[in-house]
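Undergrad: Coordinates only, no sequence provided:
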């Protein structure tokens, strides 16, 4: 990539990937983006049996999720700059190898304390897949081509959280919770082999940046001072928090308050996830004819209006007929918000794509992870707390975009 290409505006439609290779990239990078949702959601159906088997409490086992989120955030901050300095392949392959080893340790852990520690290490390995996948998209694509590819990845982003608990439940029908972690081990080993043989290095040596601490800190500082980048990152992070609030509270609200059976709840959860996929694919079809900022704004207004309607339905006691349509609207909006916010945030940072990708991921998972307990704190005996928290993050997401990303992006870094 020449200097001219590196500074090309985000409105162009440029790709360094030949069309026959796009499917291969989509499969490999899609698998890498699935590390997070699979590792977070797949073992959730096993939590009760894990508590009994390890002789611990549910509250202690919740720390296995918290340690994973912390490890994911810290891992991204380290691996992002390393991938800018060493290329994408080496940090990725080492990271997946760490993931595989830590997954084995999770499977054989004799105590909750060791499991919590192993989950943190597992998350560091998973972080490599998430960061490198997003940075590789930036290496290979720009402009609308990048947004289209991010939209394609929404197939995985939307389906993985839906399928992970179902897959975990099926694994539990023939084995214990330890088998769930062995399944994750096999998934990691398969991706390690595929990445080693099917993913060429996308970042040429002349575009790499030294990973000296001072330079890394200056890069992160420059990204945080970039109002446009920060606006897009916070918009995505806040909507991610709304999604986490939905994931944390929906089972209690829909089953405990409205009386849905587990099977009916799974159908609702699946329909909402399909909305993410559908919106992402529509986004990929029309981007280029409609600007990314317009599509992002549309998604943010969808989320805000849908969450406002959700609060009204909850306050007025309109029941499931009043609750489910706005809930679908809010969740589906993620299919418009995430591809465009990621593409716009990374567009002006081709030489620090790894660091920018890491910071995007940290913002999303830290804010999202912090939002998860809020529904339980404010009560799960009605839909009002979940709806209000989702609406609050929806408004914050829109405000981040309007007040921070309203100005033109700074020069490429």
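TA: Good, I have the coordinates. Values in this document were obtained by computation on a predicted structure and should not be read as measured data. Numbering: from 1, shown residues only.
Undergrad: Could you use CA atoms for every contact and neighbour count after this?
TA: Will do.
Undergrad: could you pull out the helices for the stretch 51-200 of the chain?
TA: With DSSP state H, counting those that start in this stretch as the criterion, the stretch 51-200 of the chain has helices at 58-86, 89-108, 112-140, 143-172, 177-198.
Undergrad: Quick check: the gap between residue 321 and residue 68.
TA: Note on residue 321: its distance to residue 68, by Cα to Cα, to the nearest Å, is 36 Å.
Undergrad: before we move on, the earlier item: could you export the helices of the stretch 51-200 of the chain as CSV, including mean neighbour count and distance to residue 263?
TA: Conversion of the helices of the stretch 51-200 of the chain to CSV gives the following (neighbours: other Cα atoms under 10 Å; distance: least, Cα to Cα, whole Å):
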stretch, mean neighbour count, distance to residue 263
helix 58-86, 22, 24
helix 89-108, 22, 28
helix 112-140, 26, 29
helix 143-172, 23, 11
helix 177-198, 19, 21
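Undergrad: Second structure follows, compare the two:
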């Protein structure tokens, strides 16, 4: 049976986002080894993650609007080319400063994957159907943080240098660039005539001003950002949490994979029940679950005085299922408020990474408290997100009543 054009495009999007995620997931287990190699503190090495997310955040603001103007395919190619070159530089970095700069450049390139990828999917689907497709794609994309840490931890265990991890990333980005060049078709009907760069810049600024006037879209974008703030803070701190608990390197990947597997279960649940329960209720459940998870851990810690690996893993099941509910449904609601999906996707990606970089910085400042900064940050971010969502929901209900 012939594979449809939509299926091929969706597959390319999945692979692109997976490769982009892998640039962090594969090497994150080696953060403590990189710190030892360059003889620097752990929070300095965590800065490679912060700079990477900053690059993704800034580049996304440009990729989205340019893709609305020139099309998804050419912008995707430009971003993946930058991603490939930066990955090569990471392989040969001989000091921590160069590695940090290379990771920033890598972020500028990899930022194209999610921004253009999800905008491409939005070109083909909308509403509940979009939420279902995103849930399905996120399940596949989740294989990267599920498999990559396991592979990375075993590579380190076998005595391979951390540079080999970046070589694997460079190889996969090269293959991905070729696949996009030969197989990705344009999904956007371009309505613009050729114009000067000044005209394009003015249009981009005007569109972002329109986004900033859309308080509902901004609210959903901030909710997404707050979720990624505590999520990326965990990603940056996992290797050091496990090291503090005296877990061997080869087990890091498996522990992370267990958590990711529950994210995939959450995506499956969302895909099955979103039509029956509704997007809004699924999002509400997703926002509450991390509060129950990390709030319980905080109470347990202050009651008992310590946390162990088994308690952490069991509690984190809820928060990882919650992430799946939030990502799929919050983005769907956000895109329902706007017309220019490229701009919207770019701004949401910016919030994801800017908030994520901030989360990593906060956890790094309180690094000596081990997992406690992560627990507090998760609870604060999730409560704030619920308050914002409640305000958005009440405002919409009030507006509907006034119309009646």
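TA: Everything's here; your move. Worth saying up front: this structure is predicted, and the values here are computed from it rather than measured.
Undergrad: isn't residue 366 of the first structure right next to residue 69, touching?
TA: Yes - Residue 366 of the first structure is within contact range of residue 69, at 7.2 Å (criterion: Cα atoms under 8 Å).
Undergrad: Tell me the residue in the second structure aligned with residue 169 of the first structure.
TA: Matched to the second structure by TM-score structural alignment, residue 169 of the first structure sits across from residue 153.
Undergrad: Name the helix or strand for the closest residue to that match other than its chain neighbours, please.
TA: In this structure, residue 153 of the second structure finds its nearest non-sequential neighbour in residue 250, 4.9 Å apart by Cα to Cα, 6 or more residues apart in numbering. Element membership for residue 250 of the second structure, per DSSP states H and E: helix 249-277.
Undergrad: the inter-axis angle of that helix versus helix 127-141?
TA: Going by axes from the mean of the first three to the mean of the last three Cα atoms, to 10 degrees, helix 249-277 of the second structure is angled at 170 degrees with respect to helix 127-141.
Undergrad: Show me what secondary structure element comes after helix 249-277 of the second structure.
TA: Next in line after helix 249-277 of the second structure, if elements are assigned by DSSP H and E, sits helix 279-304.
Undergrad: and that following helix, what other elements does it pack with?
TA: helix 309-335, helix 372-403 (3 or more Cα pairs under 8 Å, 6 or more residues apart in numbering; DSSP states H and E).
Undergrad: and among these, the most buried is which?
TA: Mean neighbour count (mean count of other Cα atoms under 10 Å) peaks for helix 309-335 among those, with a mean of 21.
Undergrad: Between helix 309-335 and the very next helix or strand once past it, find me the angle.
TA: Next along the chain after helix 309-335 of the second structure, taking DSSP H and E as the criterion, comes helix 341-365. Orientation of helix 341-365 of the second structure against helix 309-335 (the same axes, to 10 degrees) gives an angle of 150 degrees.
Undergrad: Taking helix 372-403 as reference, get the angle to helix 341-365 of the second structure.
TA: Relative orientation of helix 341-365 of the second structure versus helix 372-403 (the same axes, to 10 degrees): 150 degrees.
Undergrad: ok, average deviation of helix 341-365 of the second structure from the first structure?
TA: Here the mean offset of helix 341-365 of the second structure against the first structure after fitting is 1.4 Å, by mean Cα distance after the TM-score superposition for the first structure.
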